[in-house]
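Undergrad: With the sequence up front, the predicted model follows.
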Amino acid sequence: MATHLITGAGSGIGAAVARRLHARGDDLILIARDAARGKELTALFPGSRALVADLADPDRISWAFSHQPLPDRLDSLLHIAGVVDLGPVAELRPKTWHQQLNLNLIAPAELTRLMLPSLRVSRGQVVFVNSGAGLTAHAEWGAYAASKHGLRALADSLRAEEKPNGIRVTSVYPGRTATPMQAKVRSQEGESYDAADWIDPESVATTILMALDLPRDAEVNDLSVRPGR
């Protein structure tokens, strides 16, 4: 039975991945921003447990973990949580940049640093759910795309550094997916939102599980998932 630590398990792609792993009997550790949210998440996935840490404040993740038991071994660390806020560079204030860089890039880096000892024990895997914006930046996506381009660099560096320890590192780049984040993006773009227009989160979850379940003689480094219609 494998043990997975998941961020963003409350909705969208994170919830789809958590459901699939829970259904097959794996152990789940779910990151929650506070104790109340932790109770909600563990109620959704009976038998799971929560680690409380506010990813929006990465400077305090280490302090938060110092007050909670951490796993001795971890088979995978799945970075799926994210935040987006669009706007032209000419109008974006530092607060907007910090919010997206903190949650989308710095928190994954800090969480990875803290979990590496447990991942090394099991020669585990780190999965970064990135974005098409991590490959190409478009107008008004500057802050979000910068955070995701940085996430790609983090994954590439980590892969090279941890290969001697047997840790696999995968970046997944979903196109537009039917999630609450996508509904927010469409609103910011002044467009309507119809979930049927976008990738089903379950389809992205399938690609993530494929990377996790790949035999140890191979690894998926980068995986792009695009709408099929």
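TA: Great, that's in hand.
Undergrad: from here on, contacts and neighbour counts on C-alpha atoms
TA: Fine.
Undergrad: Please name every helix or strand in contact with the strand or helix carrying Ser203.
TA: Here Ser203 sits within helix 201-213, counting by DSSP states H and E. Helix 201-213 is packed against helix 12-23, strand 168-174, with contacts defined by 3 or more CA pairs under 8 Å, 6 or more residues apart in numbering; DSSP states H and E.
Undergrad: I'd like these written out as CSV, with mean neighbour count and distance to Leu44 added.
TA: Shown next, in CSV, are the helices and strands packed on helix 201-213 (neighbours: other CA atoms under 10 Å; distance: least, CA to CA, whole Å):
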stretch, mean neighbour count, distance to Leu44
helix 12-23, 21, 9
strand 168-174, 24, 25
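Undergrad: will you turn those into CSV that also has distance to Arg229?
TA: Output for these, formatted as CSV (distance: least, CA to CA, whole Å):
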stretch, distance to Arg229
helix 12-23, 19
strand 168-174, 14
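Undergrad: out of the ones you listed, which comes closest to Pro69?
TA: Comparing the helices and strands packed on helix 201-213 by their distance to Pro69 (CA to CA), the top pick is helix 12-23, with 20.8 Å.
Undergrad: Take this one as well and set it beside the first:
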Amino acid sequence: MPTALITGASRGIGAAVARALASTHTLLLGGRDADALAAVAADLPDATPWPVELTDADALAAAVAGIDRLDLLVHSAGVARVGPLSEASADLWRSTYEVNVVAVAELTRLLLPALRAAGGRVVLVNSGAGRAAHAGWGPYAASKFALRAYADVLREEEPALRVTTVFPGRTATDMQKTVRADEGGAYEPDRYLRPESVAEAVRYAALAPDDAHLTEVVVRSAADYCNEVMERAG
């Protein structure tokens, strides 16, 4: 079976992607929490925990050693904090970019030989904030716009690879709980996408026929989109 490496696989969208790909891929489950990764792997037929701190360059280089062929790389790891620009410190900007952009770029760079060998695919889980920036989302949205630009350039520079950006709307994950707490609002999972729905979009990009190159996929919550349309209609 083809091999897929999924970052952020210990929970949320990343774990859902792992479950969605379990029947079609041998899986490497990336993340910081080795115990959580082991728990996810235990329920899957052919999955191996791949614990690593993505922002540690030396650890990352050591972790990819020995991966000489990779069919699919899914970037699902990310961080998000919400607040006004007046309260966004330089440390917040740096830490957000380190995880959401720099770690993605470095991991992909290190794995390019393995991806080229397989004629592989790269899927980057972005965000609605990577298409439209709003008040309170400065560092996060900026990092996601940068991630979108990175994917666009990678697609042009590596034409033998398939590079897909997936833009999910609000999703019912632990990260969303933190975001809603930062926003001072209620966590309303019934209004959000399920992680499994986002994972299906990733799965389709991973398994799309050879004649189809999905460059961007936008996934919105049906309930939230309906409310938005009704609000615009007055």
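TA: Perfect, I can see it now. These numbers were taken from a predicted model, which means no experiment stands behind them.
Undergrad: Please compute how far the helix holding Ser203 of structure 1 lies from its chain's middle.
TA: From the chain centre to the centre of helix 201-213 of structure 1 is a distance of 13 Å (CA atoms, centre = their mean, to the nearest Å).
Undergrad: Okay, angle between it and strand 168-174 too, please.
TA: Counting by axes from the mean of the first three to the mean of the last three CA atoms, to 10 degrees, helix 201-213 of structure 1 lies at 160 degrees to strand 168-174.
Undergrad: what sits against the residue nearest in space to the middle of structure 2?
TA: The C-alpha lying nearest the average C-alpha coordinate of structure 2 belongs to Ser76 (CA atoms, centre = their mean; 2.3 Å). Applying CA atoms under 8 Å, 6 or more residues apart in numbering to Ser76 of structure 2 gives the contacts 6-9, 13-14, 124-125.
Undergrad: which of the residues you listed lies closest to Ala61 of structure 2?
TA: Thr7 (14.9 Å).
Undergrad: now the closest one: how far from Thr26 of structure 2?
TA: According to CA to CA, to the nearest Å, Thr7 of structure 2 stands 14 Å off from Thr26 of structure 2.
Undergrad: Compare those two (neighbour count), which wins?
TA: Thr7 (28 against 20; other CA atoms under 10 Å).
Undergrad: Once you drop chain neighbours, what's closest to the more buried one?
TA: Counting by CA to CA, 6 or more residues apart in numbering, Thr7 of structure 2 lies nearest to Gly30, which is 4.3 Å off, once chain neighbours are set aside.
Undergrad: that older thread, closest to Arg180 of structure 2 out of the contacts of Ser76 of structure 2?
TA: Ile13 (17.2 Å).
Undergrad: Ala205 of structure 2 corresponds to which position in structure 1?
TA: Alignment note: Ala205 of structure 2 maps to Ala211 in structure 1; criterion TM-score structural alignment.
Undergrad: okay, now the spatially closest residue to its match that is not a sequence neighbour: neighbour count?
TA: Distances taken as CA to CA, 6+ apart put Val220 closest to Ala211 of structure 1, at 5.9 Å, once the chain neighbours are dropped. By the criterion of other CA under 10 Å, Val220 of structure 1 has 16 neighbours.
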